[in-house]
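Trainee: sharing a model that was predicted from the sequence below.
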Amino acid sequence: MKRRRIRFDTVGLILPALVLLLWFAVTAWGGMPEYKLPSPQKLLYVLADFATGRLGITPYSGTLWGHLFHSLRRVAGGFALAAACGLALGFLSGRIPLARRLVDPLIHLVRTIPGIGWLPVAIVWFGIGEGNTLFLIALASFFPIYLNTVHGTSQVPEVTLRAGQMLGAKGFTLFRTVVLPAAFPDVAVGLRLGLGVAWAYLVLGEVTGVTEGLGAVMTDGRMLGHVDIVLATMIVIACVGKLTDWLLLAACRAVCPQMRRGRDVP
């Protein structure tokens, strides 16, 4: 039995390293004031204090994990709602032409509205708080999940469907054994895109009066002039967002083992 080697592409470190060097040079010798762009060393201290609370250099000392918990809960809730609706409608529209003719025009019409345009309406409908944030996350995540599911489901070759029917697969059995495995790579792409959008819209939802969450910290830090904590929060969101993407990809590979390693990871 062959063991899969986990290969790490070091080429991906080149650009981050160059950005870090440029950042260090600009803050050390370029005359960039710290209140506009703190140095990498300062930001590292802020991150450590944000997580541990041992340095006491910002008002947000030791508050990272509580804010992260609330943000993760909101992302998970909004993404789960978007996935449930997007997958259900996507599979129906992908396999039933009448459903696609009914649903597609409205969805393509609504998805052209920018997310920020929904913000005042969401505040009126759900007020300031959890409902508003969950609505924005779910709405934005829904579209890539739906579109990729429709594409993958509708592109299943007819010869594959006929082969399954010849082997006795009908109805839900045909969907589970033929349609779903064939469409799943596209479905996985949609889920990953939707999760990325969920993290982006988390910040939009949390800047509207929510008191706990990473987006709330970013808003508060901006108002108080703490650019360092704003950048630290952005780094946390990027890292946690990437981690959740890895976890989702691992789950997709568990569901669909034929997704080949190395070709489906950007």
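Mentor: Yep, it's here. Note that the structure is a prediction, hence the values are computed from the model and not measured.

Trainee: only C-alpha atoms from now on, for both contacts and neighbour counts.
Mentor: Noted.

Trainee: wait, residue 23 touches residue 40, no?
Mentor: Yes. With contacts counted by C-alpha atoms under 8 Å, residue 23 reaches residue 40, the gap being 7.2 Å.

Trainee: and the longest helix seen in the chain, what's buried?
Mentor: Determined from DSSP state H, the single longest helix within the chain is helix 64-95. Within helix 64-95, the residues scored as buried using 16 or more other C-alpha atoms under 10 Å are 64, 67-68, 71-72, 74-83, 85-87, 89-95.

Trainee: for comparison:
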Amino acid sequence: MKTRKFDPVGWIVPILVIAVWWAVTRFGIVAPYQLPSPQTLARVLVDFATGWYGLTPYAGTMFLHLWHSLYRVLTGFALAVVLGLPLGFATGRVRLLRRLFDPFLGLIRSVPGIGWLPIAIVWFGVGEGNTRFLITLAAFFPIYLNTMQGAAGVPDLTVRAGRMLGARGLTLFATVIFPAAFSQIAVGLRLGLGVAWAYLVLGEVTGVTEGLGAVMTDGRMLGQVDIVLAAMIVIAIAGKLTDWLLCALCRCISPTVRKGGRNA
């Protein structure tokens, strides 16, 4: 998980996409109600954040909706971490527990997220509980699987060396197993956070009144594609920023990652 320097090559594709986007809207290849121009979308984004132009019913409400969405993502992700990390370490280090839990969890993981939506609504109702359940469920499996693989992949020689130096129990875990497995764990955390943002939209389109997913649903029903795209862009930026913060936290936690010995 090394800190990346600015790479101008990474801007080539976005610039090309914006150029094509401008061309197809400028010359009428795509109707404005299907795809607004980059200039129009930029104004809608500014209006969404500031309310300067009053272009949509959501003028000036971006930070309110972002806060609600961010809170749901972080609480659901935190619950997935609390469940996924201990279970992943347990099944990764204890073969009997892996044989006991892994087949059952594999069956649950095989059900697509949209398949859980009806039963989630029955169990938790429409709104906060349903959304948080879907986010937690989605984020749990990447965290659990990568933690299990990381814990299981710690060489026995490394563990024996730690014991020879006097490490036992929690000390052995904190000084040997956890650092050795952390690069794999960090991958799972990043994947889990990413799918948490994806499942946020699935949860918020089912009845909540505040949140970026709710804005997207209302915008679609009102035929305002511009506000739908604006909400998508805000989600993309928020997801990227939270991923960056998670990477920074992982570098602080793990000496191996901080030294750049392994990449997550």
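Mentor: Received the coordinates, thanks. Nothing here was measured: the structure is a model prediction, and the numbers come from that model.

Trainee: and the TM-score between these chains?
Mentor: TM-score of the superposed chains, computed with TM-score structural alignment, normalised by the length of the second structure, equals 0.97; 262 aligned residues with a C-alpha RMSD of 1.4 Å.

Trainee: show me what the helix or strand that the longest helix of the first structure is followed by is packed up against.
Mentor: Using DSSP states H and E, the helix or strand that follows helix 64-95 of the first structure in sequence is helix 97-110. Contacts defined by 3 or more C-alpha pairs under 8 Å, 6 or more residues apart in numbering; DSSP states H and E place helix 97-110 of the first structure against helix 64-95.

Trainee: for the stretch 101-250 of the first structure, which segments count as helices?
Mentor: 115-126, 130-154, 158-166, 171-174, 180-206, 214-224, 227-255 (DSSP state H, counting those that start in this stretch).

Trainee: just name the most buried of these.
Mentor: helix 130-154 (a mean of 25; mean count of other C-alpha atoms under 10 Å).

Trainee: okay, it sits on what stretch of the second structure?
Mentor: Against the second structure, the aligned range for helix 130-154 of the first structure is residues 128-152 (TM-score structural alignment).

Trainee: how about the aligned residue in the first structure for residue 252 of the second structure, what does it touch?
Mentor: Under the alignment (TM-score structural alignment), residue 252 of the second structure pairs with residue 254 in the first structure. Under the criterion of C-alpha atoms under 8 Å, 6 or more residues apart in numbering, residue 254 of the first structure has no contact partners.

Trainee: gap between residue 254 of the first structure and residue 248 of the first structure?
Mentor: According to C-alpha to C-alpha, to the nearest Å, residue 254 of the first structure and residue 248 of the first structure sit 10 Å apart.

Trainee: what does residue 126 of the first structure give?
Mentor: Separation of residue 126 of the first structure from residue 248 of the first structure (C-alpha to C-alpha): 29 Å.

Trainee: counterpart of residue 56 of the second structure over in the first structure?
Mentor: By TM-score structural alignment, residue 56 of the second structure lines up with residue 58.

Trainee: same check on residue 70 of the second structure?
Mentor: So residue 70 of the second structure corresponds to residue 72, using TM-score structural alignment.

Trainee: just residue 91 of the second structure next, same as before
Mentor: Under the alignment (TM-score structural alignment), residue 91 of the second structure maps onto residue 93.

Trainee: please name the nearest non-neighbouring residue to its match.
Mentor: Distances taken as C-alpha to C-alpha, 6 or more residues apart in numbering put residue 100 closest to residue 93 of the first structure, at 4.1 Å, once the chain neighbours are dropped.

Trainee: contacts only, for that neighbour.
Mentor: Contacts for residue 100 of the first structure (C-alpha under 8 Å, 6+ apart) come out as 92, 93, 94.

Trainee: pretty sure the last one contacts residue 148?
Mentor: Okay, so that is residue 94 of the first structure. No. Residue 94 of the first structure is not in contact with residue 148 according to C-alpha under 8 Å; the separation is 9.7 Å.

Trainee: surely residue 133 of the second structure and residue 119 touch.
Mentor: No. Contact between residue 133 of the second structure and residue 119 fails when scored by C-alpha under 8 Å: they sit 10.6 Å apart.

Trainee: so how far is residue 258 of the first structure from the aligned partner of residue 10 of the second structure in the first structure?
Mentor: By TM-score structural alignment, residue 10 of the second structure lines up with residue 12 in the first structure. In this view, residue 12 of the first structure and residue 258 of the first structure are 25 Å apart by C-alpha to C-alpha.

Trainee: the more surrounded of those two?
Mentor: The neighbour count for residue 12 of the first structure versus residue 258, taken as other C-alpha atoms under 10 Å, is higher for residue 258 (12 against 9).

Trainee: does that one count as helix, strand or coil?
Mentor: Of the three states, residue 258 of the first structure takes coil under DSSP: H, G, I helix; E, B strand; the rest coil.

Trainee: how much space between it and residue 188 of the first structure?
Mentor: 12 Å.

Trainee: can you check residue 155 of the first structure too?
Mentor: Taken as C-alpha to C-alpha, the span from residue 155 of the first structure to residue 188 of the first structure is 15 Å.

Trainee: same thing with residue 124 of the first structure?
Mentor: For residue 124 of the first structure relative to residue 188 of the first structure (C-alpha to C-alpha), the value is 34 Å.

Trainee: give me the nearest residue to the residue nearest to the spatial centre of the first structure, chain neighbours excluded.
Mentor: Taking C-alpha atoms, centre = their mean, the centroid of the first structure lies closest to residue 196, which sits 2.0 Å from it. Of all residues not flanking residue 196 of the first structure in the chain, residue 241 sits nearest, at 7.0 Å (C-alpha to C-alpha, 6+ apart).

Trainee: contacting residues around the aligned partner of residue 205 of the first structure in the second structure?
Mentor: Under the alignment defined by TM-score structural alignment, residue 205 of the first structure corresponds to residue 203 in the second structure. Listed by C-alpha under 8 Å, 6+ apart, the contact set of residue 203 of the second structure reads 117, 127, 130, 131, 132, 134, 135, 213.

Trainee: just name the closest of these to residue 174 of the second structure, please.
Mentor: Set against residue 174 of the second structure, the nearest of these by C-alpha to C-alpha is residue 135 (28.6 Å).

Trainee: isn't the closest one up against residue 196?
Mentor: Yes. Using C-alpha under 8 Å, residue 135 of the second structure makes contact with residue 196 at a distance of 4.9 Å.
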